[in-house]
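Student: Pasting the sequence and the predicted model now:
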Amino acid sequence: MAKAKPAKSTPAQVVAGVETALLQRFARREAKAYAKAHPKSKARMGEAAAHYLSGVPMHWMTDWPMPHLAVIAKARGAVIQDIDGHKIDDFCLGDTGSMFGHSPAPVAKAIRAQATRGLTYMLPSDAVAEAGRLLTKRFGEMRWQIATTATDANRFAIKVARAVTGRPKILVFNGCYHGTVDDVMVELVNGVTQNRQGLLGQFTDLTPGAVAVEFNDLTAVEAALAKGDIAAILTEPVMTNSCMVLPAPGFHEGLRRLATKYDALLMIDETHTLSSGLGGYTGVHGLSPDMFIVGKCVAGGMPTAVWGMGEDIARRYEAANAARAPGHSGMGTTLSANPMQFACLVANLSEVMTAGAYAKMEKGAERLSRGLSKAIRKAGAPWHVARVGARVEFICAPRPLKNGTEAGLAHHHSVEAAVHLGLLNRGSLIAPFHNMMLVSPVTTNRQIDHLIANFTDVLAQLFPALKVD
């Protein structure tokens, strides 16, 4: 009887350098450990589920990579504490909203004082002039407006750009994120702009009003602008809401040159890049936008966004506004520009968002970046680390990314979710939708080193060949 031939061995399935079977075992262990450690949070979210859509107060909270949400009892500095008693080093920081730490003392003081004087009354408070002066000092000569969210600020700025140019289209970069602004929810597929896949309830074709090109591709930008129907380029200085993509040398200078050449506005959204340094990426690198948008952390965590325009654009806007038919402009929200926002803007811009604070953040972020990079090298993982100011990100790809398409391909949800949960179980929280970590002025070296140690330990589980010192 002939001997049976031995079965051919098949290569293990691998995702981002991690064997799939090993990844699945790790993820199951971490999920079990999390559930065991958070019984009170599980019970509380179970009670809440009877009242909220999908069991959560904001639908995207279901994207957190844990079996159920942790319920937070309090947060202070760069630490959050859940109702199960776990103190967690917070590198998510409200995904930028609390970039300077939770409830900075000057902002908390301003909130307490303003709370006794009224929360909102559709008229300016005495702090309005000082807030305007500080905005100009920090971000440059602009004519400012106050909104509640960066989504609103971007939406309003887009309307102004179209009004002053008489053109319909906004140029954005494939994979960008400017809040939930319908107008620019487009992507590039096989070189063609189309509505982003997955938009809920979107029935209108968005492409008559938007065009997408790849980040860092000035040739594509010029080809789009040359058609003469683009009102503005709307860009983040660094692509951030996917895997982080840094601008190539000369890219932003090229955008400014091309916008001027083709009479389009250059709009810079700094909502995620205020981490770059004092004045944001625009201030640090001397960019010259026609319009400037920033939200999230500008008022120390109080829901606030600001958007502004240069003097020439302001004059053109005022002329267009004067010439329009009477009726609703389609811009503005009742609770925006409330006195609490002005109180917090003054406190944050004058006492929290300082050169000294950024120096601490930069130093800590560099420490974190070096530590994560060392852990990746030791593990032999095909990953790398990117940093912009106080913003650090590990990316599950071997080399820096050039555009949104590469950023999309570098996302490996199963790997990232497992790493996030592993870090949380070990006492470190990072942003849920990508691999971003923020270092605040009050983040300590101990917290940074703890995160590095936790990351090293997680990699030891995913890459068993890792030798830990």
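Tutor: Sure thing, it's come through.
Student: rest of the way, CA atoms for contacts and neighbours
Tutor: Noted.
Student: in the stretch 101-250 of the chain, which spans are strands?
Tutor: 143-147, 169-173, 186-189, 192-195, 210-213, 230-235 (DSSP state E, counting those that start in this stretch).
Student: In addition, the following structure is provided for comparison:
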Amino acid sequence: MIDRDRLASLRADEEERFARGHPASADLAAAADRSLLAGVPMPWMTRWPGRFPVFVESAGGARLTDVDGHEYVDLCLGDTGAMTGHALPQVTEALATRAGAGITTMLPSPDAIWVAEELARRFGLPAWQLAMSATDANRFVLRFARHLTGRPRVAVMDWCYHGTVDETLAVLDGDRVVPRPGALGPQVDVAVTTAVVPFNDAEALDRRLAEGDVACLLMEPALTNIGIVLPEPGYLDAVREITRRHGVLLVVDETHTLCAGPGGCTVAWGLEPDLLVVGKPIGGGVPVAAYGMTAEVAGRLSGPMKGHEIDVAGVGGTLTGSALALAAVRATLSTCLREEDFAVAIPLAEQFTAGVTEVIERHGLPWHVQRLGCRAEYWFCPPPRDGAAAAAAVDEELEGFLHLWCLNRGVLLTPFHNMALLSPHHSAADVDRHTEVFGEAVAALVAP
């Protein structure tokens, strides 16, 4: 229903508007090209709309200001890393205090006990360890699973994302397991290391796990990185029954699905994982992650974890569990991501969903809005039921235009998604502003 020539013309206009409005970012981008590979400190920063990256001057709460002085309603929030809001005073104070008393010592700090007990309270799993990122945490738990079961393979969902873990960068091509498109120099042959099954297909999971070579299933309760794909009724119960029947450990990655509530989908939906990973949000912006496990799993791991050669076991990192990171987690979890915080953020996501839905219906478009807790996203199709359908529905031209249109009008969405993350720092007016801007973009697209 979208005139592609009109879309291209509108996109070109927005590119010009972006370039005119961001001269300081343009100058910095040119300078960055001389010393930074791809002109950015991390490659996916090139995925933002516009001819060059926007350089940030400051961020606070739910606002971001660039070097050209433009202020944005930030609906990206560091792609969940700043889910609690930017520049939290309590985290800033904790970091300053801790830095003055030593940042890293390779010894435990008292905050470690508080953090572990709080994570146990929130998620219902009694034993915890720290990591630098959810990628690391996922990598570690896959090692644990292979060690505990003696099985060589791990299982993931088709078109999943669990960070840069080599075994998880795999998709299905018919019945074959192949590297995910875009994976550079795969370290391992995913056809050997990994089983891949479609999301929302319990029968396919049962058939694959029946082969008896899978140590664990690593999954998000709802897909997020390929777009929000929600589980169908009864699916997650079936996953738990199937994994138990086949002796496969269930690992739930709550790094993004923590948006469902203080205990993520695990608590909101009554899940019973053997191990759980949670990353970015818990540190208030400081790099940190954690992984928890049942008492049974912890008991089986306690011997190896105390072994003489644990430092070369492929688990750890010198700066992991630093006093600084634990101070940040304690400051964050003691004041953020609580029931009262989600009681503000989730209704804002509901308002976002309702506003976008009204625009879509007014113009008679076959689009859809998907919501998970305080996270919402619009699709240019009916809601997909698995990762392959979600990947097939990606419309980079349309997504790029809408992102750039919003950015040029002071609204920042998550790059390579149509996704908004709401926090207690946002307001109803912020949501209304996005609805207004989104409505204007759609009206421009469908104008006769």
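Tutor: Looks like it arrived, so ask away. Just so we're clear, the structure is a prediction, and the values are computed from it rather than from any experiment.
Student: Superposed, what's their TM-score?
Tutor: In this superposition the chains share a TM-score of 0.97, using TM-score structural alignment, normalised by the length of structure 2; 448 aligned residues with a C-alpha RMSD of 1.4 Å.
Student: circling back to that earlier point, can the strands of the stretch 101-250 of structure 1 go into JSON lines with extra columns for distance to R446 of structure 1 and mean neighbour count?
Tutor: Output for the strands of the stretch 101-250 of structure 1, formatted as JSON lines (distance: least, C-alpha to C-alpha, whole Å; neighbours: other C-alpha atoms under 10 Å):
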{"stretch": "strand 143-147", "distance to R446 of structure 1": "37", "mean neighbour count": "21"}
{"stretch": "strand 169-173", "distance to R446 of structure 1": "38", "mean neighbour count": "25"}
{"stretch": "strand 186-189", "distance to R446 of structure 1": "41", "mean neighbour count": "22"}
{"stretch": "strand 192-195", "distance to R446 of structure 1": "45", "mean neighbour count": "18"}
{"stretch": "strand 210-213", "distance to R446 of structure 1": "42", "mean neighbour count": "26"}
{"stretch": "strand 230-235", "distance to R446 of structure 1": "36", "mean neighbour count": "26"}
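Student: So which of the ones you listed is nearest A347 of structure 1?
Tutor: strand 143-147 (15.8 Å; C-alpha to C-alpha).
Student: Aligned to T334 of structure 1, what sits in structure 2?
Tutor: Counting by TM-score structural alignment, T334 of structure 1 lines up with T318 in structure 2.
Student: And the counterpart of R244 of structure 2 in structure 1, how far from P106 of structure 1?
Tutor: Aligned counterpart of R244 of structure 2 in structure 1: T260 (TM-score structural alignment). Taking C-alpha to C-alpha, to the nearest Å as the measure, T260 of structure 1 falls 41 Å from P106 of structure 1.
Student: Looking at those two, which has the bigger crowd around it?
Tutor: P106 (17 against 13; other C-alpha atoms under 10 Å).
Student: Excluding sequence neighbours, find me the nearest residue to that one.
Tutor: A347 (5.6 Å; C-alpha to C-alpha, 6 or more residues apart in numbering).
Student: Mind telling me what element the counterpart of that neighbour in structure 2 is part of?
Tutor: Mapped onto structure 2 by TM-score structural alignment, A347 of structure 1 lines up with A331. Taking DSSP states H and E as the criterion, A331 of structure 2 maps to helix 323-333.
Student: how close does the helix or strand where the match of R244 of structure 2 lies sit to structure 2?
Tutor: Element membership of T260 of structure 1 [criterion: DSSP H and E] is helix 251-261. Once fitted to structure 2, helix 251-261 of structure 1 is off its aligned match by 0.7 Å on average (mean C-alpha distance after the TM-score superposition for structure 1).
Student: The following helix or strand past that helix against structure 2, how far on average?
Tutor: Remark: after helix 251-261 of structure 1, the chain's next helix or strand is strand 265-269, criterion DSSP H and E. Compared with structure 2 after fitting, strand 265-269 of structure 1 has a mean deviation of 0.2 Å; criterion: mean C-alpha distance after the TM-score superposition for structure 1.
Student: Three-state assignment for the closest residue to I310 of structure 2 other than its chain neighbours, please.
Tutor: Distances taken as C-alpha to C-alpha, 6+ apart place P304 nearest to I310 of structure 2, at 7.0 Å, with adjacent residues excluded. When classified by DSSP: H, G, I helix; E, B strand; the rest coil, P304 of structure 2 comes out as helix.
Student: And for the one 4 residues further on?
Tutor: Assigned by three-state DSSP, the conformation of H308 of structure 2 is coil.
Student: circling back to that earlier point, what's the burial count for the residue nearest to I310 of structure 2?
Tutor: Around P304 of structure 2 there are 13 residues (other C-alpha under 10 Å).
Student: for T435 of structure 2, same thing?
Tutor: 21.
Student: Aligned to it, what sits in structure 1?
Tutor: So T435 of structure 2 corresponds to I452, using TM-score structural alignment.
Student: Next: E254 of structure 2.
Tutor: In structure 1, E254 of structure 2 lands on E270 (TM-score structural alignment).
Student: Give me the neighbour count for its match.
Tutor: 24.
Student: can you check the one 10 residues further on too?
Tutor: For G280 of structure 1, the neighbour count with other C-alpha under 10 Å is 23.
Student: Please give me every residue in contact with it.
Tutor: By C-alpha atoms under 8 Å, 6 or more residues apart in numbering, the residues touching G280 of structure 1 are 139, 270, 273-274.
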